[in-house]
Structures are given as C-alpha cells and as structure tokens.
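Visitor: kindly return the folded structure for what I paste below:
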Amino acid sequence: MKRRILAALAALALGITTALGASSAATAAEPTGAPYVAIGDSEAAGTGNMPYVDETCKRSKKAYPVLLGDDLGTSVVSAACAGANTTQVAGQASALAGMGQLGPATQLVTITAGINDIQWQTVLALCSGAGTPAACEAAKAAAVAAIPGIAPAIAQLVGLVRTLAPNAYIVVTGYPLLFGQVTGTCTVGASGGAPVKLTAELTAEVNAGIVGINAAISSGVGLYQQAYADLFGAPDPKVEYVDVTAGFAGHGLCDTGDRWISGVSAGKGTVDRGFHANAAGQQAWASIIQVALAG
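Guide: Coordinates of the predicted model:
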C-alpha cells in the first residue's frame, strides 16, 4: 500500500508541474471553462429528487450544485452521475475539460466521490433482508477492506482537477451519516408491501462506515496537499475538505428532526430515493458549502 501511495503521489506531482507549465502558455489565449463545475456521484447529482435533467445519470434540478450556483449567483456545469466511483468521476473531469467546460477560467469545482468505491448499496441491500447472513457479512468485510483505497484515489482526483483547472477553488465534500441513534429497530420505508427494518447494530455499523469513508476522503485531500507542499513549499490554498456530518445532525433516518435523507420506496419514480439526500438535504448540502466558502 505504501509503495502504491508513493507512486500515485509521484505521478500527481509530475502532473501538477506539467499542467502549471502549460497553463502559463494558455493565458495568452482566451481562457476556457465554466465558472462553476460540479463532478461526483449520486449525491452531487441529486438522485431521487425529480425532475431529472439527465435520466441516464439521474441528475436533478434540485441537486446541491444547482442550488449552490443559485446562491452564488452563477450557473453550474455538472457531470455528476449516479453510481460513479472515483475513477469515473475523474473521467467526468477529463470529459468536461475536453469540451472546454473545465479549464483556466473555472473558479470553483465541487467534488463528492468515494462512497461508491466500496459498493455501499450492496451492503445495505444484502443486510436488510435481501441476502443471507453470510452474504451480508461478506459484503461488509469487502466494504471495510476497500476503504483505505479511497485516500490515494481522492488525492489523484484532486490533482487531476488542479491540472485541468489551475485557478479554481476546489471543494471536496464528505457524506452525511444516514441514521440517527437507534435503540431498537429503524423502519426506513417499504419494499414489496412489507416494511424495511434495520437493526440498531446495522445502523451503527453503517454510520461507522461512513465516518471511515469521510476520514479516508479527508486523508486523500491531505495526501494531495502533502504532494503540493513538497513541490511548492506550502499546501494548496485553494483546496478544502468540507465535512457535512455536523450540518446534517438530527436529520437522518430515524432521527427526531425532519428527515433530510430519504427512506426506501419501491414505487415508480421513487425507487432511486433510498438513502440519498432529499430536497431539504440537498439544500443543506449547498448551504454548508456556501458557509465554508465564505469562511
């Protein structure tokens, strides 16, 4: 693992150096890039909040990047897509750069990625009645084993975005905890005409997993900053990790406050909502980032 991280950081450093050299030549020409670009997975896409502007990626008009753009007084170019892992999110950035939508003129990039690297939805599906106890335990073990790989992936992703958008402020977000404090069982919706109930043990394990994912994402930003500082003598002042867990506190599934996370529903047009931030949660996400930017 250590050799892999060192190799990734070496490649990252080379990429930054090459891009910064190229960007000085690019300033002579008209800069390209939308002012605000969003990349990421289903949470950045606002999946589950109809209507969609992109049915394939389940990208919503109510997604936090759209709301944040409204708050900041600018439109957003978003390539966020449901199910995307960090490798696919890197592909989003490269594709946008190829279309001239991510570049030297871009002032802000938001990134939400990492949770799909561990197949988290498989864990929830297999451990909520759809699978055997053995399948549930195997899925949980595989997810936990995959968490350490998130950090170097995030470091490389941030480095790629920096090379493509040398002037942008880059915000990397974590994820909210799905569940509140559960003492018995938590009913999170219905499927097949029957309620879906999760045990207190499982909800605690899922929350702990998200804490681990957030820590890995934050560590990935730290790895990028280490590489940047090695090159330029100080961390990149335009890269920030934003933790959203405190902002969502009290609003998870089975919490006493208004739910900002959607439960399970098998109905047409609602099946995508399960375990994603709802409209209120997307607004909260945008507000949390806006406060971080103001700070």
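Visitor: going forward, measure contacts and count neighbours with C-alpha atoms only.
Guide: Noted.
Visitor: separation between Ala34 and Val66?
Guide: 14 Å (C-alpha to C-alpha, to the nearest Å).
Visitor: hang on, Thr74 in a helix?
Guide: No - counting by DSSP: H, G, I helix; E, B strand; the rest coil, one finds Thr74 to be coil, located in no helix.
Visitor: that one and Pro35 touch, don't they?
Guide: Yes - at 7.4 Å, Thr74 and Pro35 qualify as touching, with contact defined as C-alpha atoms under 8 Å.
Visitor: those two - which one has more neighbours?
Guide: More crowded of Thr74 and Pro35, by other C-alpha atoms under 10 Å: Pro35, with 20 against 14.
Visitor: to compare against the first, here's the next sequence to fold:
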Amino acid sequence: MSRRTNVLACLVTSTLLSLVIAAPAAAAAAAVSDWDYVALGDSYSSGVGASGQTGLCLRSSNAYPGLWNTANSPKTYRSNACSGATTATLRSGQLSGLNAETDLVTLTIGGNDIGFADTVITCTLASDSGCASAVADALVKVRDQLPAKLNATYADIRGKAPNAKVVVLGYPILFDETVANCGVGGMSVTKRKSLNKGAVELNKVIAARSQAAGFTWSSVEDEFAGHGICGTNAWLHGLTVVPPTNSFHPNNAGYRYGYLPALNAALG
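Guide: This next block holds a predicted model:
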C-alpha cells in the first residue's frame, strides 16, 4: 500500500471513529424530547412555597419538576408529587403513572416520615434544649426506621419503572447560622444549628439508600449554601402566616436556582 493510500485510510478511519464517538452524545441530547417524565414525592417536589400552587396537593409549575419540563419539553410530563407525602402514601398513591416506558423519575421523600415539620415547629416554640431533644427524637427515626422505608419505596419505583433514570434529591439546610436574630419567634443560633445538623443526617441516610438502590443522588446543600432562612438572600420561607403551609419551604428562587440546577447536574 502506498504512503498516499495509508494517509487516506487513516483519515477515513479517524472520521468514522469520530462519528461513532459523537453519536451517543448526540443521541442522548436529542432523546430528552422523547422522554416520559414523572415527578414523585412530597411538598418539596410538589412546589409548596412557590407561586401558583393549586389543588389539595399544592402543586405548582414553579417547582423544580415543572421548571425542568418547561425548559426541556419532554414527550410527556406528569407530577404525582403531593404535599404531606410519606414513603407509605407515595407507594400507595403516586406510582400509577410509572411503567416500562417511563424514562425519568424524580423525587424528594423522607422528611415527613420523621416528623420534620413538627420538629421545626417545636423548635420555633421550645427552648434550646427542647429543640435539641426534638431533633434527637427525629434522628432516632432517621437511623432506625427510615432506611427500611426508603428501601421499600425505591424497590417499588424500580419495579414499576424498570428502565427509568431515577434522581433522588435531598433537602436544603434550612437556616443561616451567622446572623444573631432570626424570625418572629427569635429562632436562636443554637436551635438553628440543631435543625441544620438534623437535616445533614437526614440527607446522609437518603443518599446512602438511594445510591444502594442504583439511583442517582443529588444533594442541594451546595446550591442553597448562603441562602438559608434569615440570611440576606434567603431562598426559603421562614415562619409564614399566610399561607402557613409555605413555612420552611423553598420560594421561587429556591426552586429555580437551588433545585433545578441540582437536577440538571444529576442529569449531566
């Protein structure tokens, strides 16, 4: 074979290899428009705290699932997420939209199983020691009860959607710990540290169980860093009177600049 023929052969081979290597990436980018996407979970997925909440489940198109749907236009989108959901109610009432054709599932779950909302309210009203005790009680549930509940939930999701990419998102660290005064109730720095520590431990358990199930874990702790309640640029509501359900949930900025980037990062 002549030198010229060798050069041409190398060029053709290199071109073919480039096309083969590029094809999967191009296919993956194009595939989003063909995805069937189902959002599951609790109030942090339904959109409590965002504008435009409707229905008994308080769903909003300004929650991260709705924002992702608007930005990416998948073939189908359905949100079954519901305020107040636990692992048990998710398993009994939210899985009907899943099937072998489902391409993407996202969820937040676990906070209500350990009485997260009640713990925050207790800390708002109780002493520093009373808050610490309430957080300690919640962490017993995190360690002793939640892993098995998450395992069962993730197994049910995989069984219903065997081919889906499942992204499990965590919870934000709620409070800024640097300012002296925080809210109408005067949530002390000590209380805030107790609650934030509890959120870290909750996220660790959810991360471990979701990864053990073969799902993609996406923490939102980094995204919300510097944007805690009582900080100068909070992405979460503090104690809210009207509507009270918004209390300690992300606001529009939290969903758009906290949760949505965390989901995008998980999807690559």
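Visitor: hey, what's in contact with both of Ala34 and Val66 of structure 1?
Guide: Contact with both Ala34 of structure 1 and Val66 is made by residues Val76, according to C-alpha atoms under 8 Å, 6 or more residues apart in numbering.
Visitor: mind checking which of those two has more residues around it?
Guide: Of the pair Ala34 of structure 1 and Val66, Val66 is the one with more neighbours under other C-alpha under 10 Å, namely 25 against 22.
Visitor: leaving out sequence neighbours, find the closest residue to the more buried one.
Guide: Excluding its sequence neighbours, the residue lying closest to Val66 of structure 1 (C-alpha to C-alpha, 6 or more residues apart in numbering) is Val76, at 6.2 Å.
Visitor: any idea how far that neighbour is from Lys140 of structure 1?
Guide: For Val76 of structure 1 relative to Lys140 of structure 1 (C-alpha to C-alpha), the value is 36 Å.
Visitor: now Thr163 of structure 1
Guide: 35 Å.
Visitor: with Leu157 of structure 1 instead?
Guide: Here the criterion is C-alpha to C-alpha. By it, Leu157 of structure 1 lies 25 Å from Lys140 of structure 1.
Visitor: tally of neighbours for the residue nearest to Pro133 of structure 1 when sequence neighbours are not counted?
Guide: Of all residues not flanking Pro133 of structure 1 in the chain, Cys127 sits nearest, at 7.2 Å (C-alpha to C-alpha, 6+ apart). When counting by other C-alpha under 10 Å, one arrives at 21 neighbours for Cys127 of structure 1.
Visitor: what's Cys127 of structure 1 aligned with over in structure 2?
Guide: Taking TM-score structural alignment for the superposition, Cys127 of structure 1 sits opposite Cys123 in structure 2.
Visitor: host element of its match?
Guide: Using DSSP states H and E, the element containing Cys123 of structure 2 is helix 116-125.
Visitor: check which residues of that helix are buried.
Guide: Phe116, Ala117, Thr119, Val120, Thr122, Cys123, Thr124 (16 or more other C-alpha atoms under 10 Å).
Visitor: ok, stretch 68-75 of structure 2 next?
Guide: In stretch 68-75 of structure 2, counting by 16+ other C-alpha under 10 Å, buried: Trp68, Asn69, Pro74.
Visitor: and for stretch 72-91 of structure 2, what are the contacting residues?
Guide: Contacts of stretch 72-91 of structure 2 (C-alpha under 8 Å, 6+ apart): 32-46, 48, 56-59, 65, 69, 94-95, 97, 107, 109-113, 149-150, 153, 156.
Visitor: residues in contact with the aligned residue in structure 2 for Gly212 of structure 1?
Guide: Counting by TM-score structural alignment, Gly212 of structure 1 lines up with Glu201 in structure 2. Applying C-alpha under 8 Å, 6+ apart to Glu201 of structure 2 gives the contacts Leu139, Val142.
Visitor: how much space separates Glu201 of structure 2 from Asp144 of structure 2?
Guide: 13 Å.
Visitor: one more: Ala134 of structure 2?
Guide: In terms of C-alpha to C-alpha, Ala134 of structure 2 sits 16 Å off from Asp144 of structure 2.
Visitor: pretty sure Leu198 of structure 1 sits against Thr183.
Guide: No - at 10.8 Å, Leu198 of structure 1 does not count as touching Thr183 under the criterion of C-alpha under 8 Å.
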